[in-house]
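need a 3D model of the following:
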Amino acid sequence: MTVFEELKRRGLLAQLTDEEEIKELINTGKATFYIGFDPTADSLHVGHFMALCLMKRLQMAGNKPIALIGGGTGMIGDPSGKTDMRKMLTKETIEHNVACFKKQMSRFIDFSDNKAMVVNNADWLLDLNYVDVLREVGACFSVNKMLAAECYKQRMEKGLSFLEFNYMIMQSYDFYKLYQDYGCNMEFGGDDQWSNMLGGTELIRKKLGKDAYAMTITLLLNSEGKKMGKTEKGAVWLDPEKTSPYDFYQYWRNVGDADVIKCLKMLTFVPIEEIEEMEKTMEGAQFNKAKELLAYELTKLVHGEEEANKADAAAKAIFGAGSGDSADMPSTTFKAEELTDNKIGILELLVKTGLAPSNSEGRRLVTQNGIAVNDVKFTDPKGMVDLSEPVIIKKGKKVFHKALIG
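Predicted structure coming up:
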C-alpha cells in the first residue's frame, strides 16, 4: 500500500488539484510541503493533531515538511470562519509562541539534518514594500474573484475590513516565497483555507509560468480536525502545564462512539488494516476498548510512553474500582487558611478545582444531580465539603478530581 492510498483509506483527503501529480510526489518522497500554524497561543492543541500526524506520516515516507508559523499573517487576522477580527499580537509574544510550537512539534517531526523546517512568514512579510506588493502581487488578483470566495462572503454581512481582505494575498505570497526559496511544491490545509490555497497556486503560475504551476500542488485536509479540541473548560492543549496527561487521556477516552474509529484512522499510527477489522465488529463494550486504544496511543505520542501508562492506569483504577482514588488523578491542594475548620463550600470547591467556570454553573450541576463527593450525590448548593481527608469529586459520569489539604 502506498502512502497516498493510506491517506485516502484513513479519510484524510477531501479535495485535490491534481491527484496523479500528488500521488507521484508523495509516493516517491519528492514532496516538499508546508502547513501553516497560527501562533495565537503558546501551545498547540488537539485541533492541530491532524496536521501534525499528516506531517509525520509524509516525512516517514521520505517527504520534507515545512511548518510555517504565521508570525506575519497573525498580525493581520484570517477572516475564514470568524465573526470578529482577531486580536493582534506583539512581535515578542509571537516569537515566544513560535519557540513553544517548535518544541512540541519535535515530538512528531524530525528536524535534524534538514529533514524538516520551521519557518516564520514574519521574516519576509514584515519587510515588504507596500507599493511593490501592489505592483508585483496585487496585479495577479481579481477583486471580483476574491469576493466570491466563501471565506469573504461569510464576513461581508457583518463587515470585512481592508486589513482582513489582504489575508488571501499574504497567504498566497507565502506559497510563492516558499516555492522560490525552499522548493516547496505542495501545500496542505483545512477546507476553510481552500480559496487562499488556490490563490497561492494561481500566483505561482502567473509569476513563474505554467511549468512552475505543474509542480505546485494544493491538497485539502478533511475538515474533521477543525471540530476537535474544544470542551466546556476550553481547549485541550498539548502542553502538560495547560492540560495534564491524565486530562488529555480522558479527553480521548470520552470521545463519542460515532467518532472513535474516525479518530483512530486519522490521528493514530495503528495499522489501518487493524482499525478496519475493528470497525467491522464494533459494538457494545468494544467501543470502550477502542477508546482506550485511542487515548493511549495519542497520549503516548504527545507525552511519552511513561505518562501514557500512568494515565491509563489511573483511568482503569477510576472506572474499574469506582473509587477514583489514584495518585495520577488531577488534584487541587488547598491551604488550611483557605478553609473554615477544614471545610469549603461546594460551589467554591467546584470553581477552584476547575470543574465549574462559575458559581452559577456549579449551582446548576449540584441541583441537577451532576456532582458526587466520594461516590455520594451532593445536592445542596449551600453545602460544605470536609477536606480533613482527601475527597474525590465526580462530575457527571466521567470527570474525576481529587481535593485535599496540603
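
alpha carbons only for contacts and neighbour counts from here, please
OK.

ok, Asn114 to Leu365 distance?
Distance from Asn114 to Leu365, counting by CA to CA, to the nearest Å: 52 Å.

who's more crowded, these two?
Legend: neighbour count by other CA atoms under 10 Å for Asn114 and Leu365, higher for Leu365 (22 against 9).

looking at this structure, which residue lies furthest from center?
What lies farthest from the middle of the chain is Asp341; by CA atoms, centre = their mean that is 43.5 Å.

compare with the first, here's sequence two:
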Amino acid sequence: MTYHPKSEFLRVIIERGFLADCTDLQELDENLSQGMVTAYIGYDATAASLHVGHLLNIMLLRWFQKTGHKPITLMGGGTTKVGDPSFRSDERPLLGPEQIDANITGMGQVFARYLEYGEAGNGALMRNNAEWLDGLNYLEFLRDIGKHFSVNRMLSFESVKSRLDREQSLSFLEFNYMILQAYDFLELNRRYNCLLQMGGSDQWGNIINGIDLTRRVLDGEIYGLTTPLLTTSDGRKMGKSQGGAIWLNGDMLSPYEFWQFWRNTTDADVGRFLKLYTELPVEECNRLGALEGSQINEGKIILANEVTTLLHGADAAKAAEATAREVFEKGGTGDDLPLLALSQDDIGDGISLAQLVVRSGLAKTGKDGKRLISEGGLKVDDTSCADAGRMFTADDLKTPVKLSAGKKRHALVTVK
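The predicted model follows:
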C-alpha cells in the first residue's frame, strides 16, 4: 500500500523521487506535521568544493527549509581527520587542520546559495563536529560511548564487510569513524533537539548507529532518512565526466562548463533530473521529460538553466546559454568557453595539437588525444584536423584557437 504523508516535506520528496528509505516513516510524518523539526546532513571536508554528487542532498535540505523546517549542515572538521571508509577500497589521505578549515570555507560558499542561514526560526545552522570531537577524552569516550557498540555488528555493515571480503586493509582509525558519526547525532540531538539525520543510502548503517546510540544514552526517539544513490540511465555514477568531478564552486568549474554538463543529460534522465535538481512543478517536469526527438533538447536547456540559476545566478545561466547557442548554432568561439592560457615557456618553440588536446582537458592522455585526432573526432576552429603532430607557436595562439571534441566539448587555447 502506498503511504500518503500528511506533512508537506514528505509529500514533496516522495513525489519528486528523493526517498530511498526511512527508519519510521509514519512516526517521522507525525513529527513533521505537528511543527518545526530539525534535521542534519554531514559533509566531510575532503575537498575545497562540493561536487554534483552532493547536489541531491543539498536540494533535500533546501526543500526541508522551504517546507518550514530547520536544516543543519554539519561540517566534518573532526571526522575528516579520520576518514569515512564506507565503500572505499583504500584509506583516504589524511588532511591537516589548515587544509580542512580551508575546504570548509570553500564548501560554505555553495551552501549559502541554497539555504538561508540564521539562528532564529527555521534559519539553517552550520556547525563543525570538531567543536565536540576535538576535545574528547579518549578513556571517558571509550567508557561512556564505546560500551554501546558491538564489534560483531559493526563488522556486519556492508560498507565494512565489502572491504574485509576483498581482504583490503581497514585501519583501526577508519573503524572508529562510524562511532564518531553516531556520536555526532547524539550531540546534535542533545544540543539542538535534532530529530532526523538524512544522507545517501550508503550512509544507512552509520545513521542506524547514531539512532541506536541516542536511544541508549538519552532515551530519545530519532529518525533516519536516505536518498537513492543516483546513476545515470546509461549506468554512470552521477556527477562524473570525462574531465573529472563536476565541482560546484565557480573557481573550480566555470558556470558555462556546469551548464554544459546538464545540457548534455541523456534523454532518458531529463524528467527525473528536473524533479530532483530544480523546483519546477512536477507536472512540468513530467511534460518536459516525455518530449521526444529533437524536442527533448528544450527540456535539457530548461534543466541546465534552472540548475545553473540556483547555483550561479540567472545572469550566469543566460550567459552560458548564449555562449552555447553561439558555439553550436553559429560556429563562434563564445566568451565563456573553458580557456587554457599557456605561457611562453609552456609553448617553447612549438606545441603539438595532441599536447593541446590533453592540456585543455579534451583527452586524458596523449594516447587518447592522438586517437581522437586520428579518428577525425577533433576540429580546430571548426575545421577537421587529423594531424596529431601539427605544431602551434606562440604567434599562432595570440588569437585564441578553438578546439572541439565532437559536438559538445570545446575549449579555447591562447598564450598569456
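
for the spatially closest residue to Gly271 of structure 2 that is not a sequence neighbour, what are its contacts?
Nearest-residue entry for Gly271 of structure 2: Gly289, 3.7 Å, with adjacent residues in sequence omitted and distances by CA to CA, 6 or more residues apart in numbering. Contacts for Gly289 of structure 2 (CA atoms under 8 Å, 6 or more residues apart in numbering) come out as 267-272, 296, 299.

would you check which pair of those lies furthest apart?
Pairwise distances across those peak at 13.1 Å for Arg272 and Ile296 (criterion: CA to CA).

over in structure 2, tell me which residue corresponds to Arg253 of structure 1.
Aligned by TM-score structural alignment, Arg253 of structure 1 pairs with Arg263 of structure 2.

likewise for Val391 of structure 1?
Match for Val391 of structure 1 (TM-score structural alignment): Val401.

what's the answer for Gly11 of structure 1, then?
Correspondence of Gly11 of structure 1 to structure 2, assessed by TM-score structural alignment: Gly17.

its match contacts Lys275, doesn't it?
Yes - counting by CA atoms under 8 Å, Gly17 of structure 2 touches Lys275, with 7.3 Å between them.

neighbour count for those two, which is higher?
Lys275 (24 against 14).

how about the nearest residue to the more buried one, chain neighbours excluded?
Arg16 (5.2 Å).

next one: the residue nearest to the spatial centre of structure 1 relative to Asp18 of structure 1, how far apart?
Geometric centre of structure 1, nearest residue: Gly47, 2.0 Å, by CA atoms, centre = their mean. As for Gly47 of structure 1, its distance to Asp18 of structure 1 is 27 Å (criterion: CA to CA).

what's the closest non-adjacent residue to Asp44 of structure 2?
Gly76 (4.3 Å).

over to Ser162 of structure 2?
Closest residue in space to Ser162 of structure 2, ignoring its immediate chain neighbours: Phe87 at 7.1 Å, by CA to CA, 6+ apart.

same question for Asn176 of structure 2.
In space, not counting the residues next to it along the chain, Asn176 of structure 2 is nearest to Val82; the distance is 7.8 Å by CA to CA, 6+ apart.

how much space separates whatever residue of structure 1 lines up with that neighbour from Lys103 of structure 1?
In structure 1, Val82 of structure 2 lines up with Ile76, judged by TM-score structural alignment. The gap separating Ile76 of structure 1 from Lys103 of structure 1 is 25 Å, by CA to CA.

again, but for Glu5 of structure 1
30 Å.

quick one: the strands in the stretch 251-400 of structure 2, in order.
Here the stretch 251-400 of structure 2 has its strands, by DSSP state E, counting those that start in this stretch, at 339-342, 351-352, 378-380, 383-384, 391-392.

ok, average deviation of the longest one from structure 1?
When structure 1 is overlaid, strand 339-342 of structure 2 sits 3.1 Å from its aligned residues on average, using mean CA distance after the TM-score superposition for structure 1.

which residues touch that strand?
Residues contacting strand 339-342 of structure 2 (CA under 8 Å, 6+ apart): 359-360, 411-416.

let me have those residues in a markdown table, extended by secondary structure, distance to Lys70 of structure 2 and neighbour count.
Formatted as a markdown table, those follow (DSSP: H, G, I helix; E, B strand; the rest coil; distance: CA to CA, whole Å; neighbours: other CA atoms under 10 Å):
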| residue | secondary structure | distance to Lys70 of structure 2 | neighbour count |
| --- | --- | --- | --- |
| Arg359 | helix | 45 | 18 |
| Ser360 | coil | 43 | 19 |
| Ala411 | strand | 42 | 22 |
| Leu412 | strand | 44 | 24 |
| Val413 | strand | 46 | 22 |
| Thr414 | strand | 48 | 18 |
| Val415 | strand | 50 | 19 |
| Lys416 | coil | 48 | 11 |
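
buried residues, stretch 177-186 of structure 1. List them.
Buried residues in stretch 177-186 of structure 1, counted by 16 or more other CA atoms under 10 Å: 177-179, 184-186.

counterpart of Lys382 of structure 1 over in structure 2?
Lys382 of structure 1 maps onto Gly389 in structure 2, by TM-score structural alignment.

and that match, what does it touch?
Per CA under 8 Å, 6+ apart, neighbours of Gly389 of structure 2: 352-354.

same thing with Gly369 of structure 2?
Counting by CA under 8 Å, 6+ apart, the residues that Gly369 of structure 2 touches are 354-355, 357-358, 362-363, 388.

that one and Asn129 of structure 2, how far apart?
According to CA to CA, Gly369 of structure 2 and Asn129 of structure 2 sit 45 Å apart.

need the nearest residue in space to the residue mapped onto Val413 of structure 2 from structure 1, chain neighbours excluded.
Matched across to structure 1, Val413 of structure 2 falls on Ala403, judged by TM-score structural alignment. Nearest non-adjacent residue to Ala403 of structure 1, counting by CA to CA, 6+ apart: Thr332, 5.0 Å away.

how many neighbours does that neighbour have?
15.

which SS class is the residue mapped onto Arg92 of structure 2 from structure 1?
Aligned by TM-score structural alignment, Arg92 of structure 2 pairs with Arg86 of structure 1. Assigned with DSSP: H, G, I helix; E, B strand; the rest coil, Arg86 of structure 1 falls in the coil class.

what separates Arg86 of structure 1 from Asn196 of structure 1, distance-wise?
From Arg86 of structure 1 to Asn196 of structure 1 the distance is 17 Å (CA to CA).

and Leu25 of structure 1, by the same measure?
22 Å.

adding distance to Glu174 of structure 2 and neighbour count, write the contacts of Gly389 of structure 2 out as TSV.
Below are the contacts of Gly389 of structure 2 laid out as TSV (distance: CA to CA, whole Å; neighbours: other CA atoms under 10 Å):
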residue	distance to Glu174 of structure 2	neighbour count
Ser352	46	15
Leu353	45	24
Ala354	42	24
